[in-house]
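J.: Sharing a model that was predicted from the sequence below.
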Amino acid sequence: MNRSFVFEKFILLYLPWIFALIFKEQPIFSYFIAWLGSFYIFFMTLTGRIVPLPDDRSFAEQIMRPIVLVQIIFAGYMCCTSIFYFMSLLGYNNFTAVPFYLPDPYKLALAAQCQRYYCLGHAAMVSGILFFMQYPKAPRYRVQPGKFAQLLYYAAIFSFPLAILFLKLPGLSQFANQFNALSFMASALGLAFAIPQKKFVNIAVCAMFYALNFYAAMTSGFKEPIILSVMVLGVFLYPIYKKMVLIIFVPTLLLLFLVLPTYVNVIRQTSWAGDTNADVATSEALDAAINQGATADEGTWTFLVGRLSEIGMFTTFVESTPENVGYYHFELVKQSLIVLVPRILWPSKPVTEQLVMQRVYDAGVINPYSRVSAKPPFIVDAYLSWGGWGIFIFLFIYGAAAQRICQQAESLFGGYILGAALVFSGLFQIFWRGQSFEFLLNNVVWSYISMLIIAAILRRARILEPA
């Protein structure tokens, strides 16, 4: 690979940010350059125009690799959902222009500035992925091809009770989250393997564990687990049943975005208050969503403007830093390293939630006496550390880490199916959305340790053999 040639191509990823910066005095135009720039980055990377995509599998059969799924979910959510917030600043309500509305030039400029940061972060993240993307690379270990379906079957069976066990053990709840995600991925992937092979026992067992995980998502009071549950199954089935996935799963996901705001609000008002059990709350929420949430009503528009995107919170951080609160520099990294120490070894260790929320209170995002949690996403912490340079550096590291870990998972677990689709996507789902530095580093480090332990166990059991 000619590195200088690739470097010249990498510069193409930053053109939207550069042009948006040139026109920063025209905030509306600058915003749309940066916003459309993310779609340009998607096109340039997913079509292989910057670095050719791996040719060891078809595009549909490598969706779970970071350049595809991590980029689409992380960058798509980060960069593309702000359009509704910006439309509201321009005077739109329910996609209809409000008569005689005068936009606030200051808020428009602030939103355009944040969108430029999103565009820069998107370009930096995919630069990190592409720079370290090296395929095809022969795996160090392999699983006999005929044993994949059976292995996924057992993975779905054993990971679910392990998640429950870790939940009961003090101080090990983060491992419960890891194995919960692993159980969900194993059941969804197991279904995708068992259905075309017509292994009815495997189908029944994997469907049962998928249903249990989907039920947990439905009663959680959060939108993301529900959307991801549907989306991941569709992604796994897509290489085999392309037309069915496009006809069924795509409209289903669009419908979920309309009905989930109402559904989740009812769940939180009933189940979270403790007055109603989860089953009754779910039934009431479904009735409310079906009857009220199937159209773009005021509640859905409020969700699209204020909660689908996090740009509103980002603008508040940009207003306060560095004007009122100085850049944190290495402080957030130091706090992330502190969080890694198990509490059993350090009983008086600071509470992670309190560490994260302190910078939220300092920036004036929410009142310290409020019971609302508003943890900053990864790109905000990158900005709080060093401004634009922090976004470029940390988002590059973010993409590089996701790519290197995924490649190691494929090497350890015999290739794409177990390595990328099951282990990486199960243990490292935090890369899909990104969280505050402290939560992200803690999750990635301990998930990495879990990955090495699982690989060692499978080698010991001779399920994985040297390639």
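T.: Great, that's in hand.

J.: going forward, measure contacts and count neighbours with C-alpha atoms only.
T.: Noted.

J.: Just give me the neighbour total for Asp104.
T.: Asp104 is surrounded by 11 other residues when neighbours are defined as other Cα atoms under 10 Å.

J.: and here's the other structure:
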Amino acid sequence: MPNKAERYLILYLPWVLSVMCNSIPAVSYLVAWVGSLFIFYICYSGHLKPMPADRNITEQIMRPVFLVQVIFIGYMACSSIFYFFNLLGFGNLDQTGDLFDMAEEKIPLLAQCQRYYVLGHAAFVTGMLWFMKYPIEQKYTYDSDRLANLLFLVAIFCLPLTVLSTKIPGLTQFYFQFSSLSFISGTLALAFAIPLKKIGYTAICGFLYLTNFYQALTSGFKEPIIISVLVLGIFLYPSYKAVVNLVFIPVLILLFMYLPTYNQVFRQNAWADNVSSDEAYELALDATLNPDEEISNWGFLVFRLSEVDMFTNFIQSTPDKVDYYGLQLVGQSAMAVIPRIFWPGKPITEDLIMERVYDAGVILRGSNVSAKPAYIVDGYLSGGVIGIFISLFIYGAAVQLISQKAEQLFGGYILGTALIFCGLFQIFWRGSSFEFIANSVFWSYITMLLVHKIFVWTNFLKPI
């Protein structure tokens, strides 16, 4: 189906309708929020472009149109609903009424942010679908009988590389790439091992997976824990649909219910009280299994699951108090890519990012808090509505083109998208500030090319 720009205009209908309703903020918010659901429907219905037909849907979930869109857009645009309920005076879905005084001021700001979210969603899907082209013209092939062993070797080989990258100057750029590649390859190896019913091989792969899962539990972050369960479920789904539906979906729901408490207690002990990770893990697990009434997940759902509260602060300051940044953030992103070993005096990336946080008054200068703006916020800070459209269009195009390039270089979906793209470009799943995105994507792309050369050199990949 040829690309025609006018076909994509329907994606922007929710944004237009929400702008037309801006005089009634609550209605404008709901129109924009439901609008993202509409965009999901339009995308997956195939009205704009048919979904890839070279594989069954369950066997291509890791492709950007499915996984990246659901996670990135779900986190960005759909999670604000709890914040909206909170402004209406609901806490834990019980009407409290103590926040109605805030609603008059906050709901218009929330509605404005949600309009930006649905615009960003439309731009993201436009960029992604515009460049989506399947099936991929393959340039390399491999012996599928060797695939399970390769995945296992990659997982094992990347473990010491992860450690070395933190010890050797100049290799820190590759730490997250090696770490996530080891995790994804180990998880994929386990998913391949279970159907083969080889007890020893499955046990080793299971040990690798559990090791990664424990590291996720003691990292202090929620995302690695959820991702470790989600990815295994996705990989196993084609072979064990019933088991995944009965086990993994309830487990993910339970994680969303109890992880906020676990994570809060873990951080309080491991980060604030200088307790070891193992002790903090035990304390957090005990607090989660025996919850204190004072610890509530509602605060997580309102203020941590979504970053919309921070976004409202930015739109209050820009452009009224702080002018748009134009191409400044793009320039800083280019600087972030340069390794410090080549530029010892390079400004610290996080300090550059935090400057716009301080300027906007999101947190006070000198506070021991990190509050990095989300990708769409940086798009807004760069140029308002136009900045959001351009940045999210580029985001959608980038995830699609890189995934397709990976499939082309690595002989198809399993190695290309499931292993390489999801292992090296995991930052696309949630997004981050411009500088971190640019640095991670650039060096992940370099890593992808290096891994490709190694696979060709070892004769695993063969030119067609």
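T.: Looks like it arrived, so ask away. All values derive from a computational prediction rather than experimental measurement.

J.: Got a TM-score for the pair?
T.: A TM-score of 0.97 describes the superposed chains when it is computed by TM-score structural alignment, normalised by the length of the second structure; 463 aligned residues with a Cα RMSD of 1.4 Å.

J.: Would you mark the buried spots in the helix or strand containing Asn213 of the first structure?
T.: Using DSSP states H and E, Asn213 of the first structure falls within helix 200-218. Of the residues in helix 200-218 of the first structure, those buried by neighbour count under the rule 16 or more other Cα atoms under 10 Å are 202-203, 205-207, 209-214, 217-218.

J.: name the helices or strands packed onto that helix?
T.: For helix 200-218 of the first structure, the contact count by 3 or more Cα pairs under 8 Å, 6 or more residues apart in numbering; DSSP states H and E identifies helix 148-168, helix 173-197, helix 223-237 as packing neighbours.

J.: which one's the longest helix in the first structure?
T.: helix 378-412 (DSSP state H).

J.: so how much does that one differ from the second structure once superposed?
T.: Helix 378-412 of the first structure, aligned to the second structure and superposed, deviates on average by 0.4 Å (mean Cα distance after the TM-score superposition for the first structure).

J.: tell me, that helix lands on which residues of the second structure?
T.: Aligned by TM-score structural alignment, helix 378-412 of the first structure corresponds to residues 375-409 of the second structure.

J.: My guess is Thr141 of the second structure contacts Val456. True?
T.: No - contact between Thr141 of the second structure and Val456 fails when scored by Cα atoms under 8 Å: they sit 10.0 Å apart.

J.: who touches both of these two?
T.: Shared contacts of Thr141 of the second structure and Val456, defined by Cα atoms under 8 Å, 6 or more residues apart in numbering, comprise Lys462.

J.: Quick check: the residue lying closest to Leu285 of the second structure once chain neighbours are set aside vs Ile39 of the second structure, distance?
T.: Leaving aside its sequence neighbours, Leu285 of the second structure sits nearest to Tyr262 (Cα to Cα, 6 or more residues apart in numbering; 6.2 Å). Remark: distance between Tyr262 of the second structure and Ile39 of the second structure (Cα to Cα, to the nearest Å) = 34 Å.

J.: quick one, which of the two is more surrounded?
T.: Summary of the neighbour comparison: Tyr262 of the second structure and Ile39, criterion other Cα under 10 Å, with Tyr262 having more neighbours (26 against 20).

J.: and the more buried one, what helix or strand is that in?
T.: Tyr262 of the second structure is part of helix 249-267 when elements are defined by DSSP H and E.
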